[in-house]
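Asks: Quick one: sequence and predicted model below, then my questions.
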Amino acid sequence: MVSENYQLDSLDYEILRLLQKNARLSYAQIAKSLDSTLGTIRNRIRKMSAHKIIRFWGRIDPHQVGFKTPANIHISVQPSGLIERVANQIAEFPEVSYVALMTGDFDIEVDVWCRDQAHLTRLITDRLQKIEGVAST
């Protein structure tokens, strides 16, 4: 595997394997597990991060922050030339966790997390249905 002139080797793959199991491991813990030095592990992770081979971010549990109502919404768009634009607008909503373009009966599939049923209703009627091109939800 090559990414922007960075060739992964067996040590890189072992680092990735450990981080997939536990992304909170420290450089020191990884170094000890792989019988390597802290500096080597730190440099490898920095290089893989710089080459976008590995990325780090926090994952939020929606239930723990008050978003207890998940929903899957199918959207039809007219005219069809607006599908991508509508999908991009919807992807910016903070409640949205997933957006996909579809074939078949609907044009866009959206997964959302809302605080409650009233929040979901407002999201659909006050925001989604008012986007130019949204024909139905």
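Replies: Cool, the structure landed. It should be emphasised that the depicted structure is a prediction, and the values quoted were computed from it without experimental measurement.
Asks: use CA for all of it now, contacts and neighbours both
Replies: OK.
Asks: Provide the secondary structure category for Gln29.
Replies: Three-state call for Gln29 (DSSP: H, G, I helix; E, B strand; the rest coil): helix.
Asks: distance of it from Ala23?
Replies: Distance, Gln29 to Ala23, by C-alpha to C-alpha, to the nearest Å: 11 Å.
Asks: which of those two has more neighbours?
Replies: More neighbours surround Gln29 than the other of Gln29 and Ala23, with 15 against 12 (other C-alpha atoms under 10 Å).
Asks: Take this one as well and set it beside the first:
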Amino acid sequence: MQKTRPELDRIDRDLLAALQHDARLTAQELGEKLGLSSSQVGRRRQRLENEGIIDHYSARLNPNALGLTVQAFVEVTMANHGAQNASEFMRLIGTRPEVTSAWTMTGAADYMLRCYCEDLAALNRLIQDVLLPHPSIARVQSQIVMDQFKTDAPLPL
């Protein structure tokens, strides 16, 4: 059964849009933007958190400012597709800080990894020393990002 989109009114959508743009806004600042009192904004935000619509808050860091100059997408194709192999692979990926996102995919590759590394040598070490030696991995293909012209955007509301 497919889950339907939650019922959100215009104020909820405007609140979510404002928080996606800047999660540091105070209840008073949000209230001024939305034409509500800070207590009304606080109650709405709390409800959206309790319903799981607001999942968490975080800061977006600049990878280049941190010396992470190489961003790559790495496709991983498994040789064996058993549940234990998948669990071991997911556990391995969970230990790698340079892998910032991981998805199970349809198509030729089984997994897509988003990686940030200091340089090409660090990406090569990840692939050659970590991924390829894993016994259930058959193939790894990397695609290095040349330029990101659109940053991770807010979700459409």
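Replies: Okay, I see it. Worth saying up front: this structure is predicted, and the values here are computed from it rather than measured.
Asks: Can you calculate the TM-score here?
Replies: After superposition, the two chains reach a TM-score (TM-score structural alignment, normalised by the length of the first structure) of 0.79; 133 aligned residues with a C-alpha RMSD of 2.3 Å.
Asks: which one in the first structure is aligned with Ile127 of the second structure?
Replies: Alignment note (TM-score structural alignment): Ile127 of the second structure maps to Ile124 of the first structure.
Asks: Burial check on its match, number of neighbours?
Replies: 15.
Asks: Let me see the contact set for it.
Replies: Thr137 (C-alpha atoms under 8 Å, 6 or more residues apart in numbering).
Asks: can you rerun that using 7 Å?
Replies: By C-alpha atoms under 7 Å, 6 or more residues apart in numbering, no residues touch Ile124 of the first structure.
Asks: Skip the chain neighbours and tell me the closest residue to the residue lying farthest from the centre of the second structure.
Replies: Going by C-alpha atoms, centre = their mean, the residue of the second structure most distant from its centre is Ser37, 32.3 Å out. Distances taken as C-alpha to C-alpha, 6 or more residues apart in numbering put Gly31 closest to Ser37 of the second structure, at 5.2 Å, once the chain neighbours are dropped.
Asks: ok, that neighbour touching Ser39?
Replies: No. Between Gly31 of the second structure and Ser39 there is no contact under C-alpha atoms under 7 Å: 8.4 Å.
Asks: Which one's more surrounded, these two?
Replies: Using other C-alpha under 10 Å as the criterion, Gly31 of the second structure and Ser39 rank with Gly31 on top: 18 against 12.
Asks: Give me the nearest residue to the residue nearest the centre of the second structure, chain neighbours excluded.
Replies: Nearest to the geometric centre of the second structure sits Ser101, at 5.3 Å (C-alpha atoms, centre = their mean). The shortest distance from Ser101 of the second structure to any non-neighbouring residue, by C-alpha to C-alpha, 6+ apart, is to Arg114 (5.1 Å).
Asks: Is that neighbour within a helix or a strand, and which one?
Replies: strand 111-117 (DSSP states H and E).
Asks: counting contacts, what elements does that strand pack onto?
Replies: strand 70-78, strand 99-104 (3 or more C-alpha pairs under 7 Å, 6 or more residues apart in numbering; DSSP states H and E).
Asks: Fine, thanks again, bye for now.
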